[in-house]
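> okay, structure incoming, though there's no sequence with it:
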């Protein structure tokens, strides 16, 4: 017997709606999985946001869901070996391992590591903040510092809120400039847009233009009107030159937001020396091309500049992200239709009267060993290994922990593959006193854990996109409950997180529902005390009694929807949004196009856009100036995204392997001929962190002087249980990186524009017969 059910895809940032076919009453023989399986997935044509679009990852949803290598029971280390255990035993082991570390060495002896998949689940969005507030450790590491942290920092400096990230209004723009992004393969990132290819086609149909700035001729670059093959890591120079042209030629027009922008003259002074002629040799982009692009953006009725990971994971990542917004602001394309705009998530804060905020601060504390400043309460992931394996109190950096990390909580994280110098981190984790992983796989990182807590497959979890709706190109809300039952005795992912929080606080055995109740009580208490809230003056207990939902997480979602910008305000707006209304609309609720939000979105101390924030003005522009004469010898390494992959966590699915999804080093034919490399041969690649032997792919998709490898491979370590990935392990490109190259302001690892050397791999003499 089969049926169809709706599900929001959790496998990338596009958040497409799926219609899945469920085969009922089929037991697969594995304990605790329950009955039923997903046999097919297709796009939901009635989804209010994705309208039927699907990519290969979504089509493989059923295969990922039923992956036989997924763990179904906890693992607990006994006598040096990880063995299956019951849930109560596993959580008892977590508390027994964590609490002595905390009690003897303090909270900072525990590091929390959060991986990318956290933002793709309800549990990952709702519970880690509670865990961090329970632990109060300063040793917090996330995937952000090998990804988007520069954008958080630049937004914090500009707008006072690191989560206030403007996105391109794709459906109404006339000229889109894409820097260091390949949305035809990534499906978009920090820009939630199902069917990015269709949206770019629509741009072209309405007479718009697409410009791509990227050292690779990506799938996105191939459909562009103009492709500027820039030298990696020089995007900030090119953008500064565009800013100089805008000022020099009188093209600056702040538009309707002019009264809310401060520091324009300071930006003009900083940009004055970065003329197109000065930066062109470093960028290897002709000066007239730079001028033309600046003029076209200024002349376009509606334009948007969008930068992503290639603009973030570079030496000047924060400066580049800042300049992306500066160009949008100076051309009058800020906070207006067709430009860049701030989404308004249904679970976000309801708009309030504009007023000055607290602003955004960097470096409130530092890491113990190298003294890296925190950014958004996080330390660089590249510093995790040294924080574990370096003994002593450190040299006394301001606010630094006073001793090494002794215990690690890793949630949906595989930093052995995703962080620089995974070999050192591999050894460091093996030497930690205690480690717990929340992960469905025994992978390169979780194999070091003393306890592994596996969440259920995605079909057995509800889904709401808390993070990505705050980055969506159209306001909407969609929620899907679990498609299949958990199976007897198996906790859902939210309960796993709640019990982990209780263990960290020394309360193993308490009711996990207490965690949700605590959060609800605190949030409602704050709401009733807010004079601008629709529930001001009411009783929290009365409001809590009105919440609906089958679980604590659903009650929290109902509360957030009711108090959000479209909510019913617990009866204040009878037509407003609630969980019940969302459940009545299984294909989602369209909340309309993006609308202007300035000045209400601003939280700077002055209540305006701080266009030239002090860290930029004081040092970053001057530091960039010193690179004008710099010409690194050898080759520059950049990353590569595959449509059928997402970092390190999708290489175990047969449907997503092979074809173009290969771990090769792409080399331009000129460089290949010069270096004696052949297509299909093997090269020895060296970086400042190590060397690898990698298969060669000769292609003109990369410009001369640049080589490209994908991230997240290297599944060849013993002790893992990922059979498909291990059969085609690839090589871990991050091992070429020693982790000392960081963007100064954000602590983000430099993963693009990394100098490397390439040569034919030495041949192995044949054995004598």
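Looks like it arrived, so ask away. Owing to the predicted nature of the structure, the values given are computational and were not obtained by experimental measurement. Numbering: from 1, shown residues only.
> from here on, just use CA atoms for contacts and neighbour counts.
Will do.
> so how far is the longest strand belonging to the chain from its chain's centroid?
In the chain, assigned by DSSP state E, the strand with the most residues is strand 690-698. Strand 690-698 sits 27 Å away from the centroid of its parent chain (CA atoms, centre = their mean, to the nearest Å).
> run through who's touching that strand.
By CA atoms under 8 Å, 6 or more residues apart in numbering, the residues outside strand 690-698 that reach it are 663-669, 672, 677-686, 731, 733, 735-738, 761.
> now do the contacts for the nearest residue to residue 275 once chain neighbours are set aside.
In space, residue 275 comes closest to residue 241 once its chain neighbours are excluded; the distance is 4.9 Å by CA to CA, 6 or more residues apart in numbering. Counting by CA under 8 Å, 6+ apart, residue 241 touches 271, 274-276, 279, 290.
> take the one below as the second:
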């Protein structure tokens, strides 16, 4: 690698911050924010400098390893591929195709090569037992978008750069840099919001880093967000504040939502939420009467027992107050590579409940079962029992509810393979680990998070370092396994045409596909808007073709379409290579009705499945609020899930894995700062230090997500020396959102007591 400054995108969270990496004598000498990046404008968080740590980590695996009685032994790649393909094929032959389970972790969506190769790999495995981090994360948003707008990843994004009121419920963008709202430098954007006279309101069980900057803050009982939001809907109708704005002609079933909200008055929900009725009304009024306003919800509202309803109602509130598809409200992005439109063109809008899991009967979403039932499917005998497992860039032992039970499940598998470059809490159960190259050793383009960004941009980066000939990218690993599995399924040989196709795919890799998608997209280099008779001819073809005809879809996607004539043109891979800081494609703009993918072209304000689930919410309203302590997670700006704790600069300093509780609860339990507390539930128990603070609501305790590196057999020494405790060891995998299937990660009940170590008797 040449000496000098190289510009890339940090891949360690959703923010897509631009970084300037200085290289000297083949090594990184500094990492700074790229001031010319059109999205992040020089901002980086502490995680960015850890790109060097991850790249240079001596404990990162670089060759395949196999578990033996004498420990882990390195293998050659061909030997490893043969072994894995043979074992998976034998499992499928002996026990059926559903005897193999697959789990995909979050890092996959930061990696365009992995995204391109995942689908052929999954087809080659052929199993319906697929899982991912989706059901521990954003599944309610995906189901809501599918039901209301017709596509599972068509998310309305807060236009924070132009809004005057930002209402944030159950989210902490100061720590996360946004989630399903890619927003680097949230602090700077908030400062600009306030400088133009704007305001931020935060609702959360904890006074988070974001809440401390708010103009107005309200504590709320965990799991009661749906009641708050329904009471706000009730207020809008009661006080005649409903005004659907420019999107109004597209909105249907407003009266159904009005009827559904009748019994959820602010007075009825006040005790359950912990928010006074007048404050609830005022929240609704401020949203309705501020012309440029946006309501945003995230993990705290989605990963709870009523996450589906809460997310749906948040969307409804933005629509009822006229904030959808208007600048300063919530808008749909128009990315350079429009996976929403590409998916819709091929009929891949998303689906829900086409089949149900074997043991608990939980619904699939887009072909995946809820991750909470993975252990059930492995531990429960019978036809379809999972006997072999594949994890790709995931650590579900620490990120999935009831991690100890999943430990037991993975330990009993016939065979397990992990595509990962760390020996961590999950991969230690594998028989074979196939390590891919690190992020700086491959090219990068954000296919996913460009669709969720608060501004339309595009940026591509070539690899920064050469990984060497004896290494494999993750897309190469997945395609090689898929190819070998297909050959074994066909008896050892593939038809010549198919064989040539596989070889070509493996040779070309993901970047030519990326180039094709850029060129054929709305900003593409494939052509300028047509002139003369050509444009009317294209318009006529589009009108004559059936609505769902693939050629119509291609014409609509093309940069030659009239509706893209105001967008900048000329994007291709080579064009982005010549713009290393990235390309600014402009602010979010109104896109309706073109961006809708529902069958009737309308916004479904009151989908039947959400209305039906309101009976469950009614029952909660009829019961008294639960006594005892309720558990919530939390995020820190120097962490993202479990995979960054082997960087000393990210874990150094004050212990962050603490039990946070209010002084009132500490006094009642006899706990003081510096004590250790035992937290227990039906799932298990953990011990961790106490942090007493008034920044958390009485009756609530908080533990950060992603820790618990004390399990034997992990190969991450820094993480192990800052082990912490896993919140998921006390979260039951039996509790899910009945509507969506999301894991209940916030709002489960726990018990807390002073922990005193058991003294061992001295031997006589």
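Ah, there it is. Remember, predicted model here, so these are calculated numbers, not experimental data.
> TM-score for these two?
TM-score for the superposed pair, counting by TM-score structural alignment, normalised by the length of the second structure: 0.90. Supporting figures: 720 aligned residues with a CA RMSD of 2.5 Å.
> sorry, back to before: for the next helix-or-strand element following the longest strand of the first structure, packing partners?
Counting by DSSP states H and E, the next helix or strand C-terminal to strand 690-698 of the first structure is strand 706-708. Strand 706-708 of the first structure sits against strand 635-638, strand 665-667, with contacts defined as 3 or more CA pairs under 8 Å, 6 or more residues apart in numbering; DSSP states H and E.
> what span of the second structure is the longest one aligned with?
Aligned by TM-score structural alignment, strand 635-638 of the first structure falls on residues 629-632 of the second structure.
> repeat that for the last one.
Under TM-score structural alignment, the counterpart of strand 665-667 of the first structure in the second structure spans residues 659-661.
> what's the matching stretch in contact with?
Taking CA under 8 Å, 6+ apart as the rule, stretch 659-661 of the second structure contacts 677, 688-694, 696-698, 700-703.
> ok, now stretch 396-410 of the second structure?
105, 136, 371-372, 374-375, 378-379, 416, 425-426, 429, 641-642, 683-684, 705-708, 726, 728-733, 743, 745.
> so it aligns onto which residues of the first structure?
Against the first structure, stretch 396-410 of the second structure falls on residues 415-429 (TM-score structural alignment).
> quote the end-to-end distance of that stretch.
End-to-end distance for stretch 415-429 of the first structure: 10 Å, by CA to CA, to the nearest Å.
> same question for stretch 72-90 of the first structure.
Distance between the boundary residues of stretch 72-90 of the first structure (CA to CA) amounts to 13 Å.
> next, the buried residues of it.
72-77, 82, 84, 87, 90 (16 or more other CA atoms under 10 Å).
> mind listing what's buried in stretch 713-727 of the first structure?
By neighbour count on 16+ other CA under 10 Å, the buried set for stretch 713-727 of the first structure is 713-716, 720-722, 724-726.
> okay, the residues you listed in a markdown table with secondary structure and distance to residue 184 of the first structure next?
Converted to a markdown table, those look like this (DSSP: H, G, I helix; E, B strand; the rest coil; distance: CA to CA, whole Å):
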| residue | secondary structure | distance to residue 184 of the first structure |
| --- | --- | --- |
| 713 | coil | 21 |
| 714 | coil | 25 |
| 715 | coil | 26 |
| 716 | coil | 29 |
| 720 | coil | 32 |
| 721 | coil | 31 |
| 722 | coil | 28 |
| 724 | helix | 26 |
| 725 | helix | 24 |
| 726 | helix | 28 |
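> by how much does the longest helix seen in the second structure deviate from the first structure on average?
For the second structure, the longest helix by residue count, based on DSSP state H, is helix 77-95. By mean CA distance after the TM-score superposition for the first structure, the fitted helix 77-95 of the second structure averages 1.2 Å away from its aligned residues in the first structure.
> residues in the first structure aligned with that helix?
Mapped onto the first structure using TM-score structural alignment, helix 77-95 of the second structure covers residues 87-105.
> could you point out which element follows the longest helix of the second structure?
strand 100-104.
> quick check: next helix or strand after that next one?
helix 112-125.
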